[in-house]
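Peer 1: structure for this input, please:
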Amino acid sequence: MELGIGMFGDLSIDPQTGKPREAKVKLHEILEQIKLADEVGLDVFGLGEHHRPDYAVSAPEIVLAAAASITKNIKLTSTVTVLSSAEPVKVYQDFSTIDLISNGRAEIGVGRGSFIESFPLFGYDLKNYNQLFEEKLDLLLNINNNEVVNWTGELRAPMVNQMVLPRAVNNGKLPIWIAVGGTPESVLRAAKLGLPLIVAIIGGMPKQFQPLIEFYKQEYVKHGHDVTKMQIGIHSHSFVSDAEADLDKYYSNYAAQMDRIGATRGWAPYTKAQYNGGRSKEGALFIGESAAVVDKILYMHELFGITRFIGHMDVGDPSHKEMMKAIELFGTKVAPEVRAGLL
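Peer 2: The predicted model follows:
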């Protein structure tokens, strides 16, 4: 199983001024954190795209390109690129460039987007939400497989004998993962195409996702894909500290960010009971001491047969010092014990 860290670049809000902290500082911190994740032997780092004042990262590919020059082994992926409001040609060019800089370590995670700010920002109509993703995914896969592209759709101009350059290291092909939030239609699409699946499990009980992942496995085989190449991952909110007081303190960071998001979605205020329930064995939060996080990841492997786990670690913008310690623990304690537990 591959083990990694994910981030969105959360920016905490100053309670006195109501303003988020400086994005410039956060971006430099993220680069230091990616460098550490590489140094402690983690397999993958993922960075997501948002277009809100409480997130520092609107262009993951730029940050990942910077990270490519200061890391040696870790895979660099988007978690996710909102493909519905992106240009597939540019997405491929950006990530193939990262791939060349990093000597073949770039991947793309694509999704429809649970945040919709990018659609009006880039001039897309939300009534085309599903069709945009289907067409753009089809074009991105065409580009990934062909240096000279011929493609026709309804929502974009056709491509006729057009070259897309530069090409990625592995015969021009980049790993492309489909990221889903739990809809069967999205899972079925990934299975039909034989693409790796990563499921965001950030609430409720992970066990509830078991039928969905079994559905993916069945459809993947049904559509003639090689089961030995099947890849399934989960992406869940995580934080590691071997001091329970720090984990208790982290609740305030976590709740503040969940409430900011919830205010736009009609959620009730986040409670300590939800936090503690999420941290339990059956909950969706991988927030705990090293041994507890190890046990929970191994439990996910038992439930789903996952080949990748990404711990999303910067929810609520913990301090840089806390993040560095959490990443160090994840790499030096959690990852080795999970790997040993899988032998």
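
Peer 1: contacts, neighbours, all on C-alpha from now
Peer 2: Will do.

Peer 1: mind listing the helices for the chain?
Peer 2: 23-39, 60-68, 88-101, 118-121, 129-145, 184-193, 210-222, 244-263, 272-279, 290-304, 320-329, 335-341 (DSSP state H).

Peer 1: in the shortest one, which residues are buried?
Peer 2: When burial is assessed from 16 or more other CA atoms under 10 Å, helix 118-121 yields the following buried residues: S118, F119.

Peer 1: can you tell me what sits against that helix?
Peer 2: H50, H51, V82, S84, S85, D125, L126 (CA atoms under 8 Å, 6 or more residues apart in numbering).

Peer 1: can I get these in CSV including neighbour count and distance to I327?
Peer 2: Below are the contacts of helix 118-121 laid out as CSV (neighbours: other CA atoms under 10 Å; distance: CA to CA, whole Å):
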residue, neighbour count, distance to I327
H50, 25, 22
H51, 15, 25
V82, 24, 26
S84, 26, 32
S85, 24, 32
D125, 11, 39
L126, 14, 37
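
Peer 1: would you do the same for the sequence below? I want to compare the two.
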Amino acid sequence: MEIGITSFVETTPDVQTGEVMSHAQRLREVVEEIVLADQVGLDVFGIGEHHRKDYAASSPAMVLAAAAPLTKRIRLTSAVTVLSSADPVRVFQDFATLDGISNGRAEIMAGRGSFIESFPLFGYDLNDYDELFEEHLELLLKIQASEKVTWRGGHRPAIQNLGVYPRPVQNPLPIWIGSGGNQESVVRAGLLGLPLMLAIIGGSPRQFEPLVQLYKKVAMHAGHDVSRLTVGSHSLGFVAEETELAADTFFPSTQAGMNKIGRERGWAHYNRASFDAARSLEGALYVGDPETVAQKIIHLRKQVGMTRFMMYVPISTMPHEQVMRAIELLGTEVAPRVREEITKWEAETE
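Peer 2: Sure, this is the predicted structure:
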């Protein structure tokens, strides 16, 4: 069971002071968070790509590369790379470069993205949303498989027997599919035998169990070794010494972030009742003391089948020291509990 952190590197107004930190400061902070995650034994850190004023990480590979020489074992991934509006050649080059700097710890998580600002920014038509992703993923996988590439599509100039460099340390460079739970994305990942990351930020994680089973069924029929496939969950969470302290600390920024996005997308108002309901064992919010959070992750593994858990913290601006403490507790107290329990459970069920 792999455990890690996801960050979108937010620069939203502080809910207490209204102050907005600079992009530069937030970028430096997230590098410190990655370094700490490595030091406390977490397995992976993911940076999400966004192209808005309230997010600082438009280039996940650059942020991760800044942390790579300062870390030793943690895996470094995008979460996600908005592949529909990105050049697959450049994406591969960036992450192969990261792979070299980190000595084989880079991953690409490819997704369509839930925000659309990158499309007009890079000159893509939203009407081609689905076609672009399929075409760009096809090219990215060709580059992953071969140093020399010949390829033709409908939206990008063709490539005729050209090399793509540098080549990564890992062969192949891991490529994940990131999905919000779209059945088409799950089937695509299964057919291709690619690891799957599901964003589970609402409802009950158990609702995603049929999608996990569909993914495995499709992968098996496509001839892939299901036992080698990885399925992950990206979910909101926060750890503190006591459960109520964790809840009281995490709620204000979570409410601000959820309602900001909610106003853009027409969601219902997010209040404390919604927040507390999601903290239950069957909810999608992983907030509490180390034992509470560990038991929820164990429950997720046993009931849904996840083999990687990514805690998304913070969803909106929080004091840096609070985020650092949550990462420390996740690595030093939550992760050991989860690994021990899952190891025992797997031994008993073999």
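
Peer 1: TM-score for this pair?
Peer 2: The TM-score (TM-score structural alignment, normalised by the length of the first structure) is 0.97; 342 aligned residues with a CA RMSD of 1.3 Å.

Peer 1: picking up where we left off before, what's the closest of the helices of the first structure to M159 of the first structure?
Peer 2: Checking the helices of the first structure against M159 of the first structure by CA to CA gives helix 129-145 as the closest, at 9.3 Å.

Peer 1: hang on, the earlier thing: any chance of the helices of the first structure in a markdown table, plus distance to I310 of the first structure?
Peer 2: Formatted as a markdown table, the helices of the first structure follow (distance: least, CA to CA, whole Å):
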| stretch | distance to I310 of the first structure |
| --- | --- |
| helix 23-39 | 12 |
| helix 60-68 | 16 |
| helix 88-101 | 20 |
| helix 118-121 | 24 |
| helix 129-145 | 23 |
| helix 184-193 | 18 |
| helix 210-222 | 16 |
| helix 244-263 | 18 |
| helix 272-279 | 16 |
| helix 290-304 | 10 |
| helix 320-329 | 12 |
| helix 335-341 | 11 |
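
Peer 1: out of those helices, which is closest to M1 of the first structure?
Peer 2: It is, among the helices of the first structure and with distance given as CA to CA, helix 335-341, at 7.3 Å.

Peer 1: by how much does the closest one deviate from the second structure on average?
Peer 2: Its aligned residues in the second structure lie a mean 0.4 Å from helix 335-341 of the first structure after superposition (mean CA distance after the TM-score superposition for the first structure).

Peer 1: what lies in contact with that helix?
Peer 2: Helix 335-341 of the first structure has contacts (CA under 8 Å, 6+ apart) with M1, L3, L42, V294, D295, I297, L298.

Peer 1: list the buried residues for that helix?
Peer 2: A335, E337, V338.

Peer 1: likewise stretch 102-115 of the second structure?
Peer 2: In stretch 102-115 of the second structure, the ones that count as buried by 16+ other CA under 10 Å are S102, N103, G104, R105, A106, E107, I108, M109, A110, G111, R112, G113.

Peer 1: would you check how far apart P13 of the second structure and E33 of the second structure are?
Peer 2: Distance of P13 of the second structure to E33 of the second structure, given as CA to CA, to the nearest Å: 20 Å.

Peer 1: quick one: which of the two has more around it?
Peer 2: E33 (23 against 18; other CA atoms under 10 Å).

Peer 1: hmm, the more buried one is touching A326, no?
Peer 2: No. Judged on CA atoms under 8 Å, E33 of the second structure makes no contact with A326 at a distance of 10.1 Å.

Peer 1: hmm, back to that, identify the farthest-apart pair in the contacts of helix 118-121 of the first structure.
Peer 2: H50 and D125 (17.7 Å).

Peer 1: could you find the closest non-adjacent residue to the most centrally placed residue in the second structure?
Peer 2: Centroid-nearest residue in the second structure, with CA atoms, centre = their mean: A79, separated by 3.5 Å. Spatial nearest neighbour of A79 of the second structure, chain neighbours left out: G48 (4.2 Å); criterion: CA to CA, 6 or more residues apart in numbering.

Peer 1: what sits against the one you found?
Peer 2: Residues in contact with G48 of the second structure (CA under 8 Å, 6+ apart) are T6, S7, F8, V9, A57, P60, S78, A79, V80, T81.

Peer 1: could you rerun that using 10 Å?
Peer 2: Applying CA atoms under 10 Å, 6 or more residues apart in numbering to G48 of the second structure gives the contacts 6-10, 55-61, 77-82, 109, 113.

Peer 1: that one matches what in the first structure?
Peer 2: Under the alignment (TM-score structural alignment), G48 of the second structure pairs with G48 in the first structure.

Peer 1: cross-check the contact I'm expecting between E117 of the second structure and H50.
Peer 2: Yes. With contacts counted by CA atoms under 10 Å, E117 of the second structure reaches H50, the gap being 7.9 Å.

Peer 1: hey, which strand is longest across the second structure?
Peer 2: As assigned by DSSP state E, the longest strand anywhere in the second structure is strand 231-239.

Peer 1: against the first structure, where does that one fall?
Peer 2: So strand 231-239 of the second structure sits over residues 232-240 in the first structure, by TM-score structural alignment.

Peer 1: that stretch against the second structure, how far on average?
Peer 2: So stretch 232-240 of the first structure averages 0.7 Å relative to the second structure (mean CA distance after the TM-score superposition for the first structure).

Peer 1: could you list the buried residues of that stretch?
Peer 2: I232, G233, I234, H235, S236, H237, S238, F239, V240.

Peer 1: can you check stretch 147-161 of the second structure too?
Peer 2: By neighbour count with 16+ other CA under 10 Å, stretch 147-161 of the second structure contains the buried residues V149.

Peer 1: still on that earlier bit, turn the contacts of helix 335-341 of the first structure into TSV, including distance to A255 of the first structure and neighbour count.
Peer 2: As requested, the contacts of helix 335-341 of the first structure are exported to TSV (distance: CA to CA, whole Å; neighbours: other CA atoms under 10 Å):
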residue	distance to A255 of the first structure	neighbour count
M1	30	18
L3	25	23
L42	27	24
V294	24	21
D295	24	17
I297	23	23
L298	26	20
